[in-house]
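Colleague: next come a sequence and a model predicted from it.
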Amino acid sequence: METVYDWVTVAVFVGLVVLFLQRSSEEVPRDKIYHYLPPAVGCAVSNYLGNEGYMVPAVFVIVAVMAYIFHFLKPFAAPDEKIG
């Protein structure tokens, strides 16, 4: 935990894990486990790129990860809304 990329990607990943655990406890889960794979891999890739000194690609990947999470996983959607 030496760079800002470490802290940001770990924070996003922790949020992703909390979202997964919260949603998996629903009676009928809204999404499948494989929906969480792209943002999890994106966090790892962004962290690697940032630690290697590729700042612009690292920021681009973390922004893409956040866009994926908000567009597909909809963390602030009400439980009764249908996710498509």
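Modeller: Looks like it came in fine.

Colleague: CA atoms for contacts and neighbours, from now on please.
Modeller: Fine.

Colleague: spell out the secondary structure type for the one residue sitting closest to the centre of the chain.
Modeller: For the chain, the residue lying nearest the average C-alpha position, counting by C-alpha atoms, centre = their mean, turns out to be P39 (4.1 Å). Classification of P39 using DSSP: H, G, I helix; E, B strand; the rest coil returns helix.

Colleague: now swap in V8 and tell me
Modeller: Recorded secondary structure, V8: helix (three-state DSSP).

Colleague: any idea how far it lies from A77?
Modeller: 23 Å (C-alpha to C-alpha, to the nearest Å).

Colleague: here comes the other one, which I'd like you to weigh against the first:
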Amino acid sequence: METVYDWVTVGLFAGLVVLFLQRSSEEKPRDSLLEYLVAGLGLAIANYFGNNDQDVIAILLIAGTVAFVLFYLKPFAPGPDAEQ
């Protein structure tokens, strides 16, 4: 954990893991495991580029991964058990 990219990507990955664990305990899964794989790979590749002084590519990949998670995984959407 030497660069800011290490901290940012590991923090985002931890959030992704928490979301996966929360969603995997639901009766009916609403996400595909492949969506989590894409997000995890995006963070890993962004970390690689960031650690190799490719800052613009790393920042774009992090932003793209966050956008992917927000659009496809919808972490702030109410769950199936939410009262309406």
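Modeller: All right, it came through fine. Only a predicted model underlies this, so the values are computations on that prediction, with no experimental measurement involved.

Colleague: quantify their similarity with the TM-score.
Modeller: The TM-score (TM-score structural alignment, normalised by the length of structure 1) is 0.93; 81 aligned residues with a C-alpha RMSD of 1.1 Å.

Colleague: between V8 and A77 of structure 1, which one's more packed in?
Modeller: Under the neighbour definition other C-alpha atoms under 10 Å, V8 of structure 1 and A77 were set side by side, and V8 has more, 16 against 11.

Colleague: related to what we said a few turns ago, for the residue nearest to the centre of structure 1, what are its contacts?
Modeller: Going by C-alpha atoms under 8 Å, 6 or more residues apart in numbering, P39 of structure 1 touches V65, M66, Y68, I69.

Colleague: do that again at 6 Å, thanks
Modeller: Contact partners of P39 of structure 1, counting by C-alpha atoms under 6 Å, 6 or more residues apart in numbering, are V65.

Colleague: give the helix, strand or coil label for the residue in structure 1 sticking out farthest from the centre.
Modeller: If you look at how far each residue of structure 1 sits from its centre, by C-alpha atoms, centre = their mean, the farthest one is E27, at 22.7 Å. At E27 of structure 1, secondary structure determined by three-state DSSP is coil.

Colleague: and what of the one 3 residues further on?
Modeller: Assigned with three-state DSSP, R30 of structure 1 falls in the coil class.
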